[in-house]
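Peer 1: Build me a model from this:
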Amino acid sequence: MDAANELLEGLDPEQRAAVVAPRGPVCVLAGAGTGKTRTITRRIAHLVHRGHVAPGQVLAVTFTARAAGEMRTRLRALGAHGVQAKTFHAAALRQLRYFWPRVVDDEPWQLVEHKLRLVGQAAHRAGAPTERESLRDFASEIEWSKASLVTPEDYPAVAARVHRDTPGPAEQVALVYATYEQLKMRARVLDFDDLLLHTAAALEEHADVAGEFRDRYRCFVVDEYQDVTPLQQRVLDAWLGNRDDLTVVGDANQTIYSFAGATPRWLLDFGRRFPEATTVRLERDYRSTPQVVSLANRVIGAARGRPAGSRLRLVGQRPPGPEPEFAEHDDEPAEAAAVALRIRKLIDEGVPASEVAVLFRVNAQSEVYEQALAELDIPYQVRGGERFFARPEVRQAMQALRVAASSSVPSLAPVSAPSDEDAPAPSSEPSPVGETLDAQVRAVLVPLGLTEQPPAGGATRERWESLRALVELAEELVTVVPDADLARFAQELDVRAEAQHPPTVEGVTLASLHAAKGLEWDAVFLVGLVEGTLPIQHAGDDEEAVEEERRLLYVGVTRAREHLSLSWALSRSPGGRRHRRRSRFLYGLVPENHPAALPVRGRGRDGAPSRNSLRDETRRRCRTCGGALVGTMAVKLGRCADCPSNVDEELLARLRAWRTDRAKQLKVPAYVVFTDATLTAIAEQRPADEAGLVAIPGIGAAKLDRYGADVIALVTGAFSPDPE
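Peer 2: Here you go, the predicted structure:
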């Protein structure tokens, strides 16, 4: 048997079809766990062994250095030596270094690997904030703009059109962006995005450069094609010219980087661009058990507006395994402790710690799991983020608390708790000592970024989450040591930081869902699955943003080979109000006979449904036709999308005017007070008391305390605006 035929051994029919497809445009729609890397490396090797292309004429690009390295290793094992397998940026850097003297007639400019210094200079000149978190947000926004081919001049209009969550006024961001580009030009340096921009320009504007490049490379392969940005697609188009020897591989169901400019539209439109393309669908899942695969299909099957090219339905190929587990807990520490105990049991049963992962939506969620694992002496490693106590904002906060503790300044005046629907409301009779400690900690942290309202997202939101976690540690300490003061709290933080240094090589992985992309484990724990976290709060009522959050859950589910657990907590802290709602994505997934299948807003201590839970169940039925409500907007409005609206337009106008005034008073965006959808739900349902108001999704204890009286007065006609 010759080498080319040996490459077909062990492939399923669909994989084989992708491998032997002729040269020309080929699109492989590959679901999670379907062997896409095996397929595309064998396709490249098959083309080489059949003599269709020389190894040195193939350029394969993917999105991480790890994936590129794995691809090179497999190709060498298959006898395809000399194939170039790189990331987009590494390929562009290689090409730019070669062509630069001819294109620019100058010595190569240096590459800036860490841009924050230049961004800081630009922000200072633009009169913008220069705190590290702000600079990180500005840098991310510049990266998104360049990846999306948006110039500084066009940024304000584009940001408004796509409803971009900007780290400041759009005009200010544009000025920082423009100044940053000017500073780079003067310093004769490039950033990573410039590698792609200049490579594309060199090929587009210099025919001799394009000709030489296209003589060298004849065949192109792009992995993870659903994650290409407009800039990367521009580079790919420049590489191709008018040729079509292109193989792309991707899964639109795993598009989770839209915030960075990625879009699946080129994957989904591949057949339109290349009508003669061969399209192959890989749907046989070799990674996960049928039980995990079934859950993954149900998660993504509930997505709204799925284009045809994304409707892959995985078919599990492994032997049956345990059913996915669902668990509801009273609070986050209880959830973390239960997860740690389950992990300990798995390890005792022979599952290596390195084959276990705890995945969460935001990095700030890691601390409670770090602590729970450390208490059981379970080694762990944090992937894609720093350990909680190693984060700059946490170190800075601990230093500030030490200074405050050693100061002789009298106790600081209490500061209001952050307003967050997920934050526990204070008890009706708080301990005076506890209240003082909580207030002091908040007061120390306010100058470091602990605002009353949570920021919309980005590095500033991550910093805020870390600081808020410290406040919650203070609240927890008071429940154990009622007379604790700042000095005792600072000591507690030092003890926690010192104790949490377990081995990091062989250990349980703690990672965000984004950082878990492309990885897999025998056992996966998806934690913190509550509204406001998944989907993230700032997704709001933006359907595209919410659907991306659903895809994040899908990615998390498909990381598990055998054991899968999904859990959530009704309160953030022990003793807090159990008012959180489990993620909307879990409805229809939790088995009907499971205790957690009851609505999350409450069961009594005896396990029977509480009045709140029965009210939630009623709320999930349309108040007009009585049918089951499907979708976020339907649940919020309490009616099916097709059922007639009975909105009180005059009330809606009053609510909007009131919201505008409150937003101005609080100096926050209007949607932070209430979203448009929530105002519409109020104007339709016209709640006349607190019970009716909190029955509307999106109105929790914090919103009720802050705005409830005003809203009820607006509904009943008793509202009188405050005199100016």
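
Peer 1: For the rest of this, base every contact and every neighbour count on C-alpha atoms.
Peer 2: Noted.

Peer 1: ok, then the element right after the longest strand seen in the chain?
Peer 2: When the chain is parsed with DSSP state E, its longest strand is strand 560-571. Sequence-wise, the next helix or strand downstream of strand 560-571 (DSSP states H and E) is helix 611-619.

Peer 1: May I see the buried residues of that next one?
Peer 2: Of the residues in helix 611-619, 612-613, 615-617, 619 count as buried by neighbour count, 16 or more other C-alpha atoms under 10 Å.

Peer 1: Just the angle for the stretch of helix or strand A327 belongs to relative to strand 560-571, thanks.
Peer 2: In this assignment (DSSP H and E), A327 forms part of strand 325-331. With axes from the mean of the first three to the mean of the last three C-alpha atoms, to 10 degrees as the basis, strand 325-331 and strand 560-571 are set at 30 degrees to each other.

Peer 1: With distance to D12 as new columns, can the buried residues of helix 611-619 be given to me in a markdown table?
Peer 2: Formatted as a markdown table, these follow (distance: C-alpha to C-alpha, whole Å):
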| residue | distance to D12 |
| --- | --- |
| N612 | 52 |
| S613 | 48 |
| R615 | 51 |
| D616 | 47 |
| E617 | 46 |
| R619 | 47 |
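
Peer 1: What is the burial count for R395?
Peer 2: 14 (other C-alpha atoms under 10 Å).

Peer 1: In which helix or strand does it reside?
Peer 2: R395 belongs to helix 392-406, assigned by DSSP H and E.

Peer 1: List the buried residues in the lengthiest helix in the chain.
Peer 2: If you go by DSSP state H, the chain has its longest helix at helix 458-480. For helix 458-480, the neighbour count (16+ other C-alpha under 10 Å) marks 458-478 as buried.

Peer 1: I'd like the next helix or strand past that helix.
Peer 2: On the C-terminal side of helix 458-480, the nearest following helix or strand under DSSP H and E is helix 486-499.

Peer 1: Summarise which helices and strands that following helix is packed against.
Peer 2: helix 392-406, helix 432-445 (3 or more C-alpha pairs under 8 Å, 6 or more residues apart in numbering; DSSP states H and E).

Peer 1: list the buried ones in that helix?
Peer 2: For helix 486-499, using 16+ other C-alpha under 10 Å, the buried residues are 486-493, 497.

Peer 1: Give me the angle between it and helix 432-445.
Peer 2: Going by the same axes, to 10 degrees, helix 486-499 makes 70 degrees with helix 432-445.

Peer 1: Can you list the buried residues in the one helix or strand A202 maps to?
Peer 2: Using DSSP H and E, A202 sits within helix 192-205. Using 16+ other C-alpha under 10 Å as the test for burial, helix 192-205 gives 192-200, 202-204.

Peer 1: would you turn these into JSON lines with distance to R132?
Peer 2: Below are the buried residues of helix 192-205 laid out as JSON lines (distance: C-alpha to C-alpha, whole Å):
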{"residue": "F192", "distance to R132": "20"}
{"residue": "D193", "distance to R132": "21"}
{"residue": "D194", "distance to R132": "23"}
{"residue": "L195", "distance to R132": "25"}
{"residue": "L196", "distance to R132": "26"}
{"residue": "L197", "distance to R132": "27"}
{"residue": "H198", "distance to R132": "29"}
{"residue": "T199", "distance to R132": "31"}
{"residue": "A200", "distance to R132": "32"}
{"residue": "A202", "distance to R132": "35"}
{"residue": "L203", "distance to R132": "37"}
{"residue": "E204", "distance to R132": "37"}
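
Peer 1: how about this one, so we can line them up?
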Amino acid sequence: MRYKRLHSRIKGSSNDFEQMASAFEAEGQALMHSFAPQINQPTSDYAGEIERIRQIDEKLGRTFQRLNRHQRHAVFHPAQRAILSAMVGSGKTTVLIAKIFYLHFVAHIPFEQMVVLTFTNKAAREIKERIGNFLGEPDAARNKQLRYFGTFHAIARQLLNEHPSLGELGFKPDFLIMDEEEKQDFLGRLVTQENLTIKYQNQLARRWRNYRHNGETLMGNMKSEDDFVRLVELAEAEKRRSNVLDFDDLITLCNRLLGKEVPRSPKWIIVDEFQDCSEEQLQLIEHLRGTDTRLFVVGDQNQSIYGWRGSKERLFQEIQAEWQADWLELPQNYRSTETILSAAGNLLNEQQASLVATRQSGKPIALVRHFDDQQEAYYLREQMLSLQKEGQSLDSVAILFRKHQQIKLVETVFSQAEIPFQLVARKELRENPAQAFFLRVLKLCANPNDLDACLALVCDATFGALTKSRTLIQILHERAPGETVLQACETYLEQRKKQSPHLQQLIRQLGRFETDLLRKADASADELLDLLALRPVLKPTSIHHADYLESIADAWAQLQRYMNEKGWGDRSSIFRVALDQVVLEGTFQINERIKEQGQGVHLLTIHASKGLEFDRVYIAGANTGIIPLAQHNNGSLNVKEEKRLLFVAMTRGKNVVEIGWHAQPTLRNAEPKPSYFLNAIPDALLDRRESAAAVVAEVPEQATDEWPIGCRVSHKKYGLGEIVAVDEKELLCRFDSVGEKSFSKAFAKALLKKES
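Peer 2: Take a look at the predicted model:
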């Protein structure tokens, strides 16, 4: 790097290490603190101990026998505190589960004396499922024993519900949790109810989170205070009145209670994906940790990609020093070819030597130059069609993107070509209007004083009959003493001049749910629909009526399964736990998900791909300015996290990895060159080439009157809608079920069908 260029990047402070590191990182070079932990290496293969276990239990013995030397050491090592640095593809989950098996079946630690913390519901389910596969069908007793196995937020909910001092915070056991959409509606309702002056009302939940974390009351270009602090005070009081918590309350309030009193410290705390822990989550671990509690945390510093969520790059080093923990490692990668692993490892100069490939060299990494994003989309289309002709399954193929907005063009091109694909992203409940409505129905069954659930139900855009107004809010809020919100709503509907008989019948029937239906473990969806009189509410004359009924039947089946297979205690409490699980996961799919075949190529962001693996991986639009994002070029920590993100993307691939970039990028801040991170990969590991000449089909200009405003259209996913605006490039459609969506006019014919 030339001195003048380096000096301009450092901007003055030659003593600031982070500025110096940032300057070098921007040139694709490395300058970083050195850290070389003293690794506790295995000195035995534990064969004798495994044989003794096998003599007692053949199945358990085989579980440990399948492990390699480093994996066995992690399982059998008797450290009081251990950090397991698990390289990508090294069998981390297998070791974590084997550790739990060893503690329970060999060291005789009861499950209820372990706290096992994960970051995803998928990981928590996998652990419980493997325990179930070993022990047989679950029952209420085992479900109770495993109640401290789950995500941080699920375990915080459990600890709060059990804590003897919960009442001191103003809440009662069996509280319910509101999701982000409910939280926004809740705050908006208070603004209307109290006639507050609030700016940025569409971002109330975000403002509250900022206020909670750093006391910030202003947002955007605000120059003076509004009534936001008053809103927060009212919201905290209202939550206690309704016995409802929001998502952010769970760990915060749990830490507050555990900071005063820990009813019982566990014998073991086990943490998965430890590198992703935020300060609040670390506090939860510390509060739970007693004098004799042992710690076993697993993670990979190379996959620390959630700094924006509060995780720290050097967490492992800091915690090892604080805990005086033993440092163990799993260095062997069983997933990727040696070529893929070596190329990815070159991105991480500090820890490349820790990556050990077990597979032979494969194809070099393809670095493909495309003219623009449209050409790349059509190139990917041809790649998928070619794979299909060769008889290869697209289920094992993934296309990864740095930003969500990059996915839409590929999705459109694949739809036109009828290439099967799956968008790997959590489907928000609001995208399924019947299930979103059903959740409000169930919440009102669980808590007849849930004012916001009641408002959401009767004012639902698809199935409701009322308009949310200050008058309606005041009537429900200022109800008679001893009268529930549900009763006040029923009275209001009866006295209303314009009757809504189907909605009135539903409101009347909700009170019968717990006594007549909930106690039946085998209650069918038909019984539910009949008891609550839901059929006439679900638009029986609509073409979507059958879909609505099916959606609610699916949701009810998931709830029933969860309550019957994973619950314990009385039926009412299990029901509330199940509802909270729906909120925590953002979907009614709260049981083990069977991997479906035949759904096609995966389209997902790099962040969403973490923990997954595919035979072939395409990384799309990897230009400088996108990887790393331009705004992340300021600061060494940001740049290094972006580099780890590319490492994660590359190591999703087993056999083939291809990286595309655009000579004429269209995304904002994207530069016309590949990510400078790729400079660290030796040429011998790269296959640089250009995609074939443009295969983009010419799309004729379409006259504005071809899509007139008011024209009724249908969409395969969104259903019926109407065109409400047209410009030179886009159509804006308002759909009956999901609201407004925009479409490129170039692809409108492929996606929309005119209705007569």
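
Peer 1: still on that earlier bit, residues in contact with the strand holding A327 of structure 1: which ones?
Peer 2: The contact list for strand 325-331 of structure 1 (C-alpha atoms under 8 Å, 6 or more residues apart in numbering) reads 335, 564-576, 578, 590, 596.

Peer 1: Please convert the buried members of those residues into PyMOL selection syntax.
Peer 2: Under the burial definition 16+ other C-alpha under 10 Å, those of these that qualify are selected in PyMOL by:
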select buried, resi 335+564+565+566+567+568+569+570+571+572+573+574+576+578+590+596
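
Peer 1: where's R50 of structure 1 relative to A21 of structure 1, distance?
Peer 2: 12 Å (C-alpha to C-alpha, to the nearest Å).

Peer 1: E418 of structure 2 belongs to a strand?
Peer 2: No. Judged by DSSP: H, G, I helix; E, B strand; the rest coil, E418 of structure 2 forms no part of a strand; its state is coil.

Peer 1: So it versus Y378 of structure 2, what's the distance?
Peer 2: 13 Å.

Peer 1: So what's the residue count around E14 of structure 1?
Peer 2: E14 of structure 1 has 15 nearby residues by other C-alpha under 10 Å.

Peer 1: Please pull up the equivalent of it in structure 2.
Peer 2: Mapped onto structure 2 by TM-score structural alignment, E14 of structure 1 lines up with H70.

Peer 1: which non-adjacent residue is nearest its match?
Peer 2: Nearest non-adjacent residue to H70 of structure 2, counting by C-alpha to C-alpha, 6 or more residues apart in numbering: L330, 5.8 Å away.

Peer 1: Counterpart of the one you found over in structure 1?
Peer 2: L330 of structure 2 maps onto L282 in structure 1, by TM-score structural alignment.

Peer 1: circling back to that earlier point, most packed of the helices and strands packed on helix 486-499 of structure 1?
Peer 2: Of all those, helix 432-445 has the most neighbours on average by mean count of other C-alpha atoms under 10 Å, namely a mean of 21.

Peer 1: Now do it: distance to the chain's middle.
Peer 2: Helix 432-445 of structure 1 has its C-alpha centroid displaced from the chain centroid by 32 Å (C-alpha atoms, centre = their mean, to the nearest Å).

Peer 1: Same check on stretch 218-238 of structure 2?
Peer 2: Using C-alpha atoms, centre = their mean, the offset of stretch 218-238 of structure 2 from its chain centre is 28 Å.

Peer 1: With stretch 650-661 of structure 1 instead?
Peer 2: 33 Å.

Peer 1: Read off where it ends up in structure 2.
Peer 2: So stretch 650-661 of structure 1 is aligned with nothing, judged by TM-score structural alignment.

Peer 1: what's that stretch in contact with?
Peer 2: Residues contacting stretch 650-661 of structure 1 (C-alpha under 8 Å, 6+ apart): 670, 673-674, 679-680, 682-683, 711, 714-715.

Peer 1: would you list the residues you listed in a markdown table and tack on neighbour count, distance to G271 of structure 1 and secondary structure?
Peer 2: A markdown table is the format used below for the contacts of stretch 650-661 of structure 1 (neighbours: other C-alpha atoms under 10 Å; distance: C-alpha to C-alpha, whole Å; DSSP: H, G, I helix; E, B strand; the rest coil):
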| residue | neighbour count | distance to G271 of structure 1 | secondary structure |
| --- | --- | --- | --- |
| A670 | 17 | 42 | helix |
| V673 | 20 | 44 | helix |
| F674 | 21 | 42 | coil |
| L679 | 22 | 42 | helix |
| T680 | 24 | 41 | helix |
| I682 | 25 | 45 | helix |
| A683 | 23 | 46 | helix |
| V711 | 26 | 52 | helix |
| L714 | 21 | 54 | helix |
| V715 | 22 | 53 | helix |
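
Peer 1: Residues in contact with stretch 265-279 of structure 1: which ones?
Peer 2: 21, 24-29, 225-226, 248, 250, 252, 307-310.

Peer 1: okay, R50 and A21 of structure 1: which has more neighbours?
Peer 2: A21 (18 against 14).

Peer 1: which one is that one nearest to, not counting chain neighbours?
Peer 2: Nearest to A21 of structure 1 is T278, by C-alpha to C-alpha, 6+ apart, at 7.1 Å.

Peer 1: go on, S288 of structure 1?
Peer 2: Nearest one to S288 of structure 1, counting by C-alpha to C-alpha, 6+ apart, is R561 at 4.0 Å.

Peer 1: Map the one you found across to structure 2 for me.
Peer 2: R561 of structure 1 maps onto K654 in structure 2, by TM-score structural alignment.

Peer 1: residues touching its match, list them.
Peer 2: By C-alpha under 8 Å, 6+ apart, the neighbours of K654 of structure 2 are 335-337, 340, 613-616.

Peer 1: for E182 of structure 2, same thing?
Peer 2: D452.

Peer 1: roughly how far apart are it and L451 of structure 2?
Peer 2: From E182 of structure 2 to L451 of structure 2 the distance is 11 Å (C-alpha to C-alpha).

Peer 1: cool, and R369 of structure 2?
Peer 2: Distance from R369 of structure 2 to L451 of structure 2, by C-alpha to C-alpha: 56 Å.

Peer 1: Could you check which residue of structure 2 pairs with L693 of structure 1?
Peer 2: Checking with TM-score structural alignment, L693 of structure 1 has no match.

Peer 1: next one: Y369 of structure 1
Peer 2: By TM-score structural alignment, Y369 of structure 1 lines up with V410.
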